[in-house]
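Q: Sequence plus predicted model, see below.
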Amino acid sequence: MIRYNLRCEQGHDFDGWFRSSEGYDSQRAAGQVTCTICGSSKVEKALMAPGVATAHAAAPDLQSPRNEREKLVEKLREHVEKNSDYVGMSFAAEARAMHEGLKPERAIHGEAKPEEARQLLAEGIQVAPLPFLPRQKAN
């Protein structure tokens, strides 16, 4: 795996992991490398220093937010987890049952396939994607 520092035409910096240099080139040529902030597919490699492993190098902290944007997403995650019930892949069925009055209304979050989310919206059931993956499992 190889990690590249990337920058979009709007000046947003982000990183991406690829199987190889050729993997990056082919994905970029197919328009599959997009900015994580604005979605632009006009992305270039940014200047980066090589990572040199040393015997005393500590493992990178992948759990803590790296910047203000990640701190805000983490704060949103904590709010959602504290104030709603995780229903897992039953999200569409739970949302529909509440909308139809078959179950009492409550705040929920979970997972739905894109087609399920489109069907809910077409039925007038308001749903929105969250900018993070769930970390807890439904019971």
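A: Cool, the structure landed. In this text the structure is predicted, and so the values were computed from the model without any measurement.
Q: going forward, measure contacts and count neighbours with C-alpha atoms only.
A: OK.
Q: For stretch 8-16, measure first residue to last.
A: Between the opening and closing residues of stretch 8-16 lies a distance of 12 Å (CA to CA, to the nearest Å).
Q: do stretch 101-113 as well
A: The first and last residues of stretch 101-113 sit 23 Å apart, counting by CA to CA.
Q: How about stretch 132-139?
A: Taking CA to CA, stretch 132-139 runs 20 Å from one end to the other.
Q: Take this one as well and set it beside the first:
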Amino acid sequence: MIQFTLKCDQDHRFDSWFKSAAAFDVLAQAGHISCAVCGSSQVTKGMMAPRVSTGKTSVEGAPEAKDNAPVPMLSEPDGEIEKAIKALRKTVEASSDYVGADFVKEARAMHAGEKPERSIYGEARLDQAKELAEEGVQLMALPFRPKRSTQ
């Protein structure tokens, strides 16, 4: 595993772990990496210093920094924006049905009265979202990408 410092086109910086440098490249080219702050998919590797292990470990098994303070292996969101996005994601996922790529079809069917209305979220291209809005379908962009199924 390798930890990269990432930077989006809005200059937000955040860290994430990847299986390898090649794994990052594959995910980035496929558009599967997005900014933890604003959701932008224009993410690149930022400047970072290598972390070299001395072999010493802290009580919890994490590597130690030069000042003997434990180096966190994974971090929780630091800022208020990250915390708010995490809370919004939790609320959306708990109260809405994920319809994936069928979002446009499902939204139109509910708007036309062909299907019962319910809270849904999924994926749509920008041009599709604009068409839905022009048709009077109420929708909003979410500041996060849906979690991808590994199945």
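A: Arrived safely, thanks for sending. In this text, all values refer to a predicted model and were calculated from it rather than measured experimentally.
Q: Looking at structure 2, which helix is longest?
A: Ranked by residue count and defined by DSSP state H, the top helix of structure 2 is helix 80-95.
Q: In structure 1, point out the residues matching it.
A: Using TM-score structural alignment, helix 80-95 of structure 2 corresponds to residues 68-83 of structure 1.
Q: Just the residues contacting the matching stretch, thanks.
A: Contact partners of stretch 68-83 of structure 1, identified using CA atoms under 8 Å, 6 or more residues apart in numbering, comprise Pro65, Ala107, His109, Pro131, Phe132.
Q: hang on, the earlier thing: for the longest helix of structure 2, give me the average deviation versus structure 1.
A: By mean CA distance after the TM-score superposition for structure 1, the fitted helix 80-95 of structure 2 averages 0.7 Å away from its aligned residues in structure 1.
Q: In that helix, which residues are buried?
A: Of all the residues in helix 80-95 of structure 2, those buried under the rule 16 or more other CA atoms under 10 Å are Ile85, Lys86, Arg89, Val92.
Q: what's the closest of those to Gln10 of structure 2?
A: Distances from the buried residues of helix 80-95 of structure 2 to Gln10 of structure 2 were compared by CA to CA; the smallest belongs to Ile85, at 16.6 Å.
Q: ok, the closest one to Val92 of structure 2 distance?
A: From Ile85 of structure 2 over to Val92 of structure 2 the distance is 10 Å, taken as CA to CA.
Q: Ok, Ala133 of structure 2 next?
A: When CA to CA is the yardstick, Ala133 of structure 2 and Val92 of structure 2 sit 20 Å from each other.
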